[in-house]
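Asks: Here is a sequence together with a model predicted from it:
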Amino acid sequence: MTRTLLIVDDDQKTRNLLKTYLEKQQYDVRVAHDGASFMVEFERFKDDLSLVILDVMLPDTDGFTLCQAVRKQSTVPIIILTASADYTDRIVGLELGADDYIAKPYNPRELLARIKAIHRRMQLAGPGASARYLRFAGFTMDLVERQLHDPQGAAVILTSMDFNLLRFFAEHAGETLDRGRLMEQTRGRDLGPLDRSLDVQISRLRQRLHDDGKQPALIKTIRGSGYVFSADVSASADA
């Protein structure tokens, strides 16, 4: 896995501190000061990036707009930097395709831990020894290419965490999975009392699967217990 990060933040001191700190952790760090410079760097290095970090407040645009622009071209993991008390920012970021968020002000060590957690989950989500494909309800998951195709064969765009969550559901089909366990699988941390990120992610995943949120057939809510993936899942090594 590459270890190239792209960070956009309009505060020069913050950019320099993060770049220096993360480079000491053996990351290749690219930085941008606004949306325009970010897009230039993204277009230049998008095939090499392992993660993008977007500040919400920028002088010429905002992190949400950049998140949408990235998601139209790439499934690279995205971390949103948000105002500490603004839960709306966090929810909007996740709905637009971000993989995680961190509140400002933050400790660089916490950001590093989030980066490592995302990279670790991407590595652990590699294919098993025997099965490359998981199939359910007409959908096909390619665990090597990390792609999902719908019943018509069209590619379904998922974030890395969405893919990991769907794979976890598919590999534990029929099991009731509590929210804490799912949170650990997708965020690598406990579920806080006001944390709605898992709910947003599952809602987004249902939309991608065309699974009716009011009467879902695939990802069902078990009141008071968690969720269950109710589809019949088959695994194979060949397409």
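Replies: Looks like it came in fine.

Asks: going forward, measure contacts and count neighbours with C-alpha atoms only.
Replies: OK.

Asks: so Arg206 makes contact with Ile219?
Replies: Yes - using C-alpha atoms under 8 Å, Arg206 is in contact with Ile219, at 7.1 Å.

Asks: Those two: which has the busier surroundings?
Replies: Relative neighbour count places Ile219 above the other of Arg206 and Ile219, with 24 against 19, counting by other C-alpha atoms under 10 Å.

Asks: Distance of the more buried one relative to Lys104?
Replies: Here the criterion is C-alpha to C-alpha, to the nearest Å. By it, Ile219 lies 33 Å from Lys104.

Asks: what are the ranges of the helices in the protein?
Replies: Chain-ordered helices for the chain, with DSSP state H as the definition, fall at 12-24, 35-45, 63-71, 87-95, 108-124, 160-171, 179-187, 197-208.

Asks: Pro147 - nearest residue in space that isn't next to it in sequence?
Replies: Not Pro; residue 147 is Gln. Met141 (5.8 Å; C-alpha to C-alpha, 6 or more residues apart in numbering).

Asks: now the one you found: how far from Ile7?
Replies: Distance from Met141 to Ile7, counting by C-alpha to C-alpha: 30 Å.

Asks: again with Phe42
Replies: Phe42 is 10 Å from Ile7, where distance means C-alpha to C-alpha.

Asks: Look at these two and report which has more neighbours.
Replies: Neighbour totals were compared for Phe42 and Ile7, and Ile7 leads with 23 against 20 (other C-alpha under 10 Å).

Asks: The more buried one reaches Ile53, doesn't it?
Replies: Yes - counting by C-alpha under 8 Å, Ile7 touches Ile53, with 4.7 Å between them.

Asks: what about versus this one:
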Amino acid sequence: MAPSDRYLKAWDGFWEESSGSQGEPFWDAPAALTAERDLALLEPYADPRLPIADLGCGNGTQTRFLATRFAAAIGVDLAEAAVAHARRADPAGLASYERLDLTDAPAARALHDRLGDTHVYLRAVLHQSDPEDRPAVAASVAALLGDTGRALVLEPTDRAETVLHTLGPTPKLLRVRQHDLRPGRVADGEVAELLRGAGLRVLEQGPTALAMSEVREDGTPVELPARWFVAAKG
């Protein structure tokens, strides 16, 4: 299975017309509000001596932070332009970056063969994936984890749609629409079902909020209601 031509074109176009600057995309909040906060959920389960893979890394904002907390970090993205932005934003080489199609099971297994068992950070990627592709994405997560890796999966809930409607057509949201990016609905229970379908076991889960780079009039970041899952090989 491979992503649709529409999906590939949409993400390639978005990143090709981006500057790569942190905060330009709607979801690209600083690491202090995202990966740093999220890692408190993963670290009780994760051996820091293993590497971590940031799946759907975009311009690498979160990947660079993850590299400070684990033995190594790799950011992967479907869009070549995103990977190029991430490399330019990391002149010190804190992390590595490469293109990876998360629906390509052999490619995910090959990456595991190179890295060994790897933790996974998957922040708000499943709802951006076409529904028919989501089982393949979950299978790639499982392939990367191997026997000892742990995955932190975060996804907006249905209530996130209400928050987005209240914002109106902000410039950042208009860019999402202009590039035909179509965030989909992830139904209650779907994430856990996808993980179990990939042979993974949910170790813990709970509610959270995903900070966006968009801010309200009072300067506070927009946050989307979400749910988090820590998973491991079943």
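Replies: In hand now; what should we look at? Nothing here was measured: the structure is a model prediction, and the numbers come from that model.

Asks: TM-score of the superposition?
Replies: Remark: TM-score between the superposed chains equals 0.35 [TM-score structural alignment, normalised by the length of the second structure]; 111 aligned residues with a C-alpha RMSD of 4.3 Å.

Asks: that older thread, OK, contacts around the residue nearest to Gln147 of the first structure?
Replies: Met141 of the first structure makes contact with 133-135, 147-149, 167 under the criterion C-alpha atoms under 8 Å, 6 or more residues apart in numbering.

Asks: ok, 6 Å please
Replies: Neighbouring residues of Met141 of the first structure by C-alpha atoms under 6 Å, 6 or more residues apart in numbering: 133-134, 147-148.

Asks: that's a helix at Leu173 of the second structure, yeah?
Replies: Yes - counting by DSSP: H, G, I helix; E, B strand; the rest coil, Leu173 of the second structure falls inside a helix.

Asks: now it: how far from Val222 of the second structure?
Replies: 12 Å.

Asks: go on, Leu152 of the second structure?
Replies: For Leu152 of the second structure, the distance to Val222 of the second structure (C-alpha to C-alpha) stands at 22 Å.

Asks: Settle it for me: which of these two has more neighbours?
Replies: Set side by side, Leu152 of the second structure and Val222 show more neighbours around Leu152, with 25 against 19, by other C-alpha under 10 Å.

Asks: I'd say that one and Val230 touch.
Replies: Yes - look at Leu152 of the second structure against Val230 with C-alpha atoms under 6 Å: they come within range, at 4.7 Å.

Asks: Buried residues, the lengthiest strand in the second structure. List them.
Replies: When the second structure is parsed with DSSP state E, its longest strand is strand 200-215. By neighbour count on 16 or more other C-alpha atoms under 10 Å, the buried set for strand 200-215 of the second structure is 200-202, 205, 208-214.

Asks: Next: stretch 15-26 of the first structure.
Replies: Residues of stretch 15-26 of the first structure classed as buried: 15, 18-19, 21-22 (neighbour count, 16+ other C-alpha under 10 Å).

Asks: now, which of those residues sits nearest Gly226 of the first structure?
Replies: Leu22 (36.7 Å; C-alpha to C-alpha).

Asks: Identify the residue spatially nearest to that closest one, adjacent ones excluded.
Replies: Leaving aside its chain neighbours, Leu22 of the first structure sits nearest to Val29 (7.1 Å; criterion: C-alpha to C-alpha, 6+ apart).

Asks: check contacts around the one you found.
Replies: 4-5, 19 are the contacts of Val29 of the first structure under C-alpha under 6 Å, 6+ apart.

Asks: let's see 8 Å
Replies: Neighbours of Val29 of the first structure in contact, by C-alpha under 8 Å, 6+ apart: 4-7, 19, 22-23.

Asks: Ok, Arg167 of the first structure next?
Replies: Taking C-alpha under 8 Å, 6+ apart, one finds Met141 in contact with Arg167 of the first structure.

Asks: Which elements pack onto the one helix or strand Ala231 of the second structure maps to?
Replies: According to DSSP states H and E, Ala231 of the second structure maps onto strand 221-233. Where contact means 3 or more C-alpha pairs under 8 Å, 6 or more residues apart in numbering; DSSP states H and E, strand 221-233 of the second structure is packed against helix 134-145, strand 151-156, helix 159-167, strand 200-215.
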